[in-house]
Each structure stands twice: as C-alpha cells, then as structure tokens.
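[1] Please work out how this folds:
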Amino acid sequence: MNVSERNRALYAKFLNFKPSRGDERRLRILEKTIELIGSGTGIEGTSFESIGKSLEMLRAHVAYYYPDREALIEAAIKLVVSTVQNYTVDHVRKAADEGFGKVDGFVDGTFAWVRDFPTHPRVILLLYYYASFNKSYKDLHDRVRRLGAERLAATVAEVLPTKKRRQAMSVAKWIQSLLTGHLVDYLTTHSTDLETLRKKSVREIHTYLKTI
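    Below you'll find the predicted structure:
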C-alpha cells in the first residue's frame, strides 16, 4: 500500500513535498495515524500495533521511524497543521482582490481542507485537548493560533477602513473562533453539509465586517 496518489499530489502542491523512497514509509505511517485518530478508532486505539496491522507492517518498523507514540502523534499534528496553513495561504493568494475576496479566500481554504482531508480536523481537536494539560502542546497550539491570526489579520487589514485597521487582529481572532465553532459543530452533530456551512460562515463574516 503506497501513499495515495491523490494525497501525494496534494502534499506536493501545498507542502512542496515529494517523498523519496525513504520518506514513503514514514508518510504512510503518518497518513494511517491521522486516519485512525480521525475515524472511530480515536486516539485511544491508535498504537504502533494498530498502525502496523493496518499497513501490514511490523510494529518494529513503525518504531524505527518514531521512537514513541507521542513523537508519532506530534508528527501527525504538525503535518495536519502544515496542510491547513498551506491551504488557506494558497486560497487567499488566488482570491479576488476586490471587496472581501481575500477574506473569503481564507474561509474557502479552510473548508476545502476539511473537504479534501476529512479526518484532519479531528487531529486539530486532539491538539486542543492536549494543549489543555501539556505545555509542549499548548506552546504548539498557541503558536499555530498566533501565526494563523497574524496571517489573517494582514488580510483583514486590507478590507478595513484605514482608521479601523488597528482592529485587524481582534477581527482575525473573531473569525478564527467563528470558524472553529462551526467546524466543531459540523464534526460533532453533522447538523448541516459542509458547503452550506461555508456559505453561512461567509455571510456572518461579511455582516460583521460591514459593522466595523
């Protein structure tokens, strides 16, 4: 079983990553880890044994690349974080300059990531959970949120009136919280489909931006 061609193409595009033969097994292990965490198996059932069994690989081979489960989980989280960051950057870059186009691009990139990698958001939720009691994960979580807010704030500043641009960071954090809340609701209740939720998010953000 190789890394899926679809995922290989996406990693190459958004992460500028083309795995060598030596990297192939490492990436397969990460993909399977993310898949297991994001599926019914969850974090409790994700182990070197379950990963090895799913990949028809010896436990020792998994352990060769990752010394312990914590190192494996951390690598999986970082891959997911890198993927969503690159998705949003790419969509913002391609978005229209007019109106709220660049902000919409950030939203579109976020939802495109969920669509293309449906198990990834649950790994992000795992990061939130770990951050509540583990300092190293809290540092990673805070760094990810801060960098995301800074990128988004730069985009938001472009659509705000000149005298209001000092509010860009607080607006960016509000948008982050809105999207996080909507995606958590989507993942836990499936009360609506992803495209409907994307459109709802865009409408709410536009309404908020117009009040500033």
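[2] from here on, contacts and neighbour counts on C-alpha atoms
    Noted.
[3] any idea which element the most centrally placed residue in the chain lies in?
    The centroid of the chain falls nearest to Val84 when counting by Cα atoms, centre = their mean (3.7 Å). Assigned by DSSP states H and E, Val84 belongs to helix 69-94.
[4] structure for this one too, so we can compare:
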Amino acid sequence: MSTFARTRDRWSLRLGPARRRPPAPRPAVVDLGPTLPAWTLRVACVVVAGACTVPLLPAAPLAWFAVGALLVTVAVRPGGAGPSLLAVGVGLLWALAPTAPFAWPLFALVSGVHLVVDLAALHGDLAVGGRVERRVLRRAAGAWLAVQVPIQALALVARQLHVADIASPWPPLAAGVGLAVLAWALLRTVRARG
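    Here you go, the predicted model:
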C-alpha cells in the first residue's frame, strides 16, 4: 500500500462514518409561475380557426370536409403544417368569396388567422397534458399586438383609399418601399440571431 493510500485511509477513519459518505443530492426545484393546461390552448386554437373559416365556406360538401380535416389537423398536431395550410386556405376562401375586398370582417379575419398561427407555434411541441406559463402567453400576446397594430392600421388606410376611389400611383409605391424595408429589417434580425 502506498503512503498516499495509507494517509487517506487514516484521515477517513479519523473523520468518522458520517464524513465518509458523499452528500445527499439536492432535489431539483423548478419555480413556475401560474400555468394553464396546454389542451386549453389547443381548444382556443381550433375555436378561433373555426370562427375564421366557417363564415367563408361555400355550400359545397368538399369544402366543409377540407376545412374539417384542417381543423382536426390543427387540433391533433398544432406544430405541423396544419396552421399554415389553414392560413392559406382562409386566404383562398376570402379571395374566392363574393364580398368586397376591404369589408369589415377582413380585419377580424386577419387577426384571427394570425392568432391561430401564433398559438399553434406557441404550444405546437407540447404534449396535451403539458402546461404553459402565463408569462409566456403575455410575452406572446405582446408580440402579437406589436404585429397586429400596424397591420390593422395599414388595412384601415387601404380600406379608406379603396372607398375613396383615389387613383394615385403613390400608395402602391409606398407599399412596395415599406415591404422592402420590412424584408431588410427581418433579414438583419435573422442574421443577428443566426
């Protein structure tokens, strides 16, 4: 036996049996704020999606079947392609609907579809029995409002220009410049994160 081993054994005998045992592991404590069940977000997502699509549906049974399948897809797998396909489907239904392009339901429809996509992205990877903190929902609601306020304002301006029947080349030009600036800002944000 080496000198080091003898010294170690002698000190462990002097310290006693209580000191020779390793300390007991501490249990992990996770401090969560108030939470909501994830299934409530799924239900909210399907209810808002249904409220956005059902008023636009024609009487054809195939359209009802397709929208029903999309709603089931959103309910079962919200993190998949269902919410995006639903947004595209609602846009196509609105384009084919015999209503005015800037009717008042369009404003609710835009915010509703955006809410469906955001809710699905928020809880898409959670299990049905999972839980979501309320502060996460508050942060997501702030981001949703930050997008919706300018979109709704621009939609109101576009509606007023459409109602006034102003024939000017400036609104489309301003919209194109605005889209270019928005794309540039989004690209900078994505590059900064990546």
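[5] now what about the TM-score between them?
    Superposed pair, TM-score by TM-score structural alignment, normalised by the length of the second structure: 0.31. Supporting alignment: 109 aligned residues with a Cα RMSD of 5.8 Å.
[6] quick one, what contacts the residue nearest to the centre of the first structure?
    The neighbours of Val84 of the first structure, taking Cα atoms under 8 Å, 6 or more residues apart in numbering as the test, are 109-110, 113.
[7] if you set the cut-off to 10 Å instead, what comes out?
    For Val84 of the first structure, the contact set (Cα atoms under 10 Å, 6 or more residues apart in numbering) comprises 14-15, 90, 109-114, 117, 120-121, 124, 148.
[8] ok, back up a step: got the buried residues for the helix holding Val84 of the first structure?
    72-81, 83-92 (16 or more other Cα atoms under 10 Å).
[9] Could you dump the contacts of Val84 of the first structure into CSV with secondary structure and distance to Tyr64 of the first structure added?
    Output for the contacts of Val84 of the first structure, formatted as CSV (DSSP: H, G, I helix; E, B strand; the rest coil; distance: Cα to Cα, whole Å):
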residue, secondary structure, distance to Tyr64 of the first structure
Phe14, helix, 27
Leu15, helix, 24
Asp90, helix, 34
Gly109, helix, 35
Thr110, helix, 34
Phe111, helix, 35
Ala112, helix, 34
Trp113, helix, 30
Val114, helix, 31
Phe117, coil, 26
His120, helix, 24
Pro121, helix, 27
Ile124, helix, 25
Gly148, helix, 33
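[10] Among those, which one is most surrounded by other residues?
    His120 (26 neighbours; other Cα atoms under 10 Å).
[11] Quick one: name whatever helix or strand follows the lengthiest helix in the second structure.
    Longest helix in the second structure by number of residues, with DSSP state H as the criterion: helix 134-164. Sequence-wise, the next helix or strand downstream of helix 134-164 of the second structure (DSSP H and E) is helix 170-193.
[12] which other residues reach that next one?
    154, 157-158, 161, 194.
[13] what's the closest of those residues to Pro37 of the second structure?
    Closest to Pro37 of the second structure out of those is Gly194 (31.7 Å), distances taken as Cα to Cα.
[14] Please determine how far the residue nearest to the centre of the first structure is located from Asp108 of the first structure.
    As judged by Cα to Cα, to the nearest Å, Val84 of the first structure and Asp108 of the first structure stand 11 Å apart.
[15] what ranges do the helices span in the first structure?
    Going by DSSP H, the first structure shows helices at 5-15, 21-38, 48-55, 59-65, 69-94, 101-116, 120-131, 135-159, 168-189, 194-210.
[16] Count the neighbours of Lys53 of the first structure for me.
    Residues contacting Lys53 of the first structure under the criterion other Cα under 10 Å number 12.
[17] dump the residue contacts of Gly148 of the first structure.
    Taking Cα under 10 Å, 6+ apart as the criterion, Gly148 of the first structure is in contact with 84-85, 88-89, 142, 172-173, 176.
[18] May I ask which two of those residues are separated the most?
    Going by Cα to Cα, the pair spanning these furthest: Val89 and Asp142, at 18.9 Å.
[19] circling back: which single one of the contacts of Gly148 of the first structure is nearest to Arg25 of the first structure?
    Val84 (22.2 Å).
[20] Quick check: Val163 of the second structure vs Val157 of the second structure, distance?
    10 Å.
[21] wait, I meant Arg6 of the second structure
    Using Cα to Cα, we find Arg6 of the second structure at a distance of 87 Å from Val157 of the second structure.
[22] Ala141 of the second structure now?
    On the measure of Cα to Cα, Ala141 of the second structure and Val157 of the second structure end up 24 Å apart.
[23] And for Leu92 of the second structure?
    Counting by Cα to Cα, the gap between Leu92 of the second structure and Val157 of the second structure amounts to 23 Å.
[24] hang on, Gly101 of the first structure packs against Lys94?
    Yes. If you go by Cα atoms under 10 Å, Gly101 of the first structure and Lys94 touch, sitting 9.4 Å apart.
[25] so how many other residues sit close to His162 of the second structure?
    By the criterion of other Cα under 10 Å, His162 of the second structure has 13 neighbours.
[26] From Trp94 of the second structure, how far out is it?
    Distance check for His162 of the second structure against Trp94 of the second structure: by Cα to Cα, it reads 17 Å.
[27] same deal with Ser84 of the second structure?
    According to Cα to Cα, Ser84 of the second structure and Trp94 of the second structure sit 15 Å apart.
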